[in-house]
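Undergrad: Here is my input; please provide its structure:
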Amino acid sequence: MTALTSDYLSLGLDVEPVDKLIDSKTWKIIANEDEIIKIKQSGKKTGQLKLLVFSAKESLFKLLFPLINRTFSFDAASVCLSETNPSNQFIIKLRKELHPRLR
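TA: So this is what the prediction gives:
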């Protein structure tokens, strides 16, 4: 992926093998209670959705770290999966204030 630096402040991109499995111990670190419940109730393949949540949060970290120069944990954000979209689109929301400009 390429982009003009004049067009973007930062870019967050995470690439994972589609068959990567997230074990239950790691999943409890990555996901918040709402994400765990929604994925269980979704009726979709949970392995792919868990990987999507992980990759979304990793992408957010890669996007924000160069801008705020601060590390943060997985619980700083929540991934809201689209229940009606088959392409697994999502919205990611900050749950904690990471920087005054990010609310």
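Undergrad: okay, CA-based contacts and neighbour counts for the rest of this
TA: Will do.
Undergrad: Can you give me the buried ones in stretch 91-103?
TA: Leu98 (16 or more other Cα atoms under 10 Å).
Undergrad: Can you list the neighbours in contact with it?
TA: 56-57, 68, 70, 72, 75-82 (Cα atoms under 8 Å, 6 or more residues apart in numbering).
Undergrad: PyMOL command for the buried members of the residues you listed?
TA: Here is the PyMOL command that selects the buried residues among the contacts of stretch 91-103 (16+ other Cα under 10 Å):
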select buried, resi 56+57+77+78+79+81
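Undergrad: Please provide the structure for the following sequence as well, for comparison with the first:
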Amino acid sequence: MRASAVRHLIALSARSLGFLKDVTLYDTEYVDAVLLHGRFDFKSYTEDLFHKLALTLPPSLSTALPLRRAEFLAGRAMARAALQALGQHAAEIAIGSDRAPVWPKGSVGSITHARGHCVCFAKCDPRWQVGVDVEAIASGHALKSILTMAANQRERDLIARQTALPPDQLATLLFSAKETLFKGLYPLVRRFFGFDCAELRTPPANGFLRLHLTQTLCRELPAGESYDIRFNITADRALTWLALRPVRSRCDWPRGM
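TA: Take a look at the predicted model:
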């Protein structure tokens, strides 16, 4: 699978005429799953790239800013490439009522993009839930916002005293991991929940970052439940991903919630 996938990725980059570049296939450590990371160059974006890449610009994005359309194109191109790498039918991935991608039967996935980075994590087993997130390493105001809004005091103390990663990288990684956890759990919970619902209690190690739920989201997701989120980090970006098999297709809501 890997050799044919790499050939397809090379061809995809060529067809995009410089729009998509550095597309890389990562080892997810999950069976029958694909993680693709690449970059997209907004300066190389043109509307006719949708035709060249055999993708459709949905009517809902007809009035969107060019950057939003470029992000959509990059994400859907990566998603189709991921499905092809899995041997799945690379159908159009529609936009659902909650704005999330609607994956073809027999597959599940997650798409993310940030500052020219684009990632898709897909798995050919719809019983699973997956999440992926990529973030440019934060600095200045963005870093301050993460430490204020996405981290609690215990997490800020941990970021300040640990030596595993520079503080800006760990803060960005924490933010990305919480985004990934939200994406993985949202299809079960079907409601939004904040950064305060999960907490980092130990430094990341060996490519894993463990988050603990601080609140009960529903019976199947009680406070104290932990999730090991995989990550890959470089000097300019943090990448996190998660796959989990739910007990039930959706949460069984207790009375009063």
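Undergrad: Got a TM-score for the two of them?
TA: Structural agreement between the two chains, given as a TM-score (TM-score structural alignment, normalised by the length of structure 1), stands at 0.83; 99 aligned residues with a Cα RMSD of 1.8 Å.
Undergrad: circling back: and the contacts of stretch 91-103 of structure 1, which of them are in helices?
TA: Restricting these to those inside helices, with DSSP state H as the criterion, leaves 56-57, 68.
Undergrad: Looking at those, which is nearest Ser24 of structure 1?
TA: Lowest distance from Ser24 of structure 1 to these (Cα to Cα) belongs to Lys57, with 17.0 Å.
Undergrad: which ones are touching the equivalent of that closest one over in structure 2?
TA: Structural correspondence for Lys57 of structure 1 with respect to structure 2 (TM-score structural alignment): Lys178. Contacts for Lys178 of structure 2 were tallied using Cα under 8 Å, 6+ apart; they are 195, 198, 211.
Undergrad: can you give me the strands in structure 1?
TA: With DSSP state E, the ranges of strands along structure 1 come out as 77-81, 90-94.
Undergrad: now the residue in structure 1 sticking out farthest from the centre: how far from Leu98 of structure 1?
TA: The C-alpha centroid of structure 1 is most remote from Ser6, which lies 25.3 Å away (Cα atoms, centre = their mean). When Cα to Cα, to the nearest Å is applied, the distance between Ser6 of structure 1 and Leu98 of structure 1 equals 24 Å.
Undergrad: Also Ser24 of structure 1?
TA: Here the distance between Ser24 of structure 1 and Leu98 of structure 1 works out to 27 Å (Cα to Cα).
Undergrad: can you count the residues close to Arg127 of structure 2?
TA: Summarising burial for Arg127 of structure 2: neighbours were counted as other Cα atoms under 10 Å, giving 16.
Undergrad: Ok, Phe192 of structure 2 next?
TA: The local packing count at Phe192 of structure 2 equals 9, with neighbours defined by other Cα under 10 Å.
Undergrad: related to what we said a few turns ago, tell me which of the strands of structure 1 sits nearest to Thr2 of structure 1.
TA: Comparing those by Cα to Cα, strand 90-94 comes nearest, at 22.3 Å.
Undergrad: corresponding residues in structure 2 for the closest one?
TA: Residues 209-213 of structure 2 are the counterpart of strand 90-94 of structure 1, counting by TM-score structural alignment.
Undergrad: Skipping adjacent residues, who's closest to Ile10 of structure 2 in space?
TA: Taking Cα to Cα, 6 or more residues apart in numbering, and ignoring the residues beside it in sequence, Ile10 of structure 2 has Val23 as its nearest neighbour in space, at 7.9 Å.
Undergrad: And for Met149 of structure 2?
TA: The shortest distance from Met149 of structure 2 to any residue other than its chain neighbours is 7.6 Å, reached at Phe195 (Cα to Cα, 6+ apart).
Undergrad: Contact partners for that neighbour?
TA: With contacts taken as Cα under 8 Å, 6+ apart, Phe195 of structure 2 has the following neighbours: 149-151, 178.
Undergrad: Let me have the ones in helices among the contacts of stretch 91-103 of structure 1 in TSV, adding distance to Arg103 of structure 1 as columns.
TA: Output for those, formatted as TSV (distance: Cα to Cα, whole Å):
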residue	distance to Arg103 of structure 1
Ala56	18
Lys57	17
Ile68	13
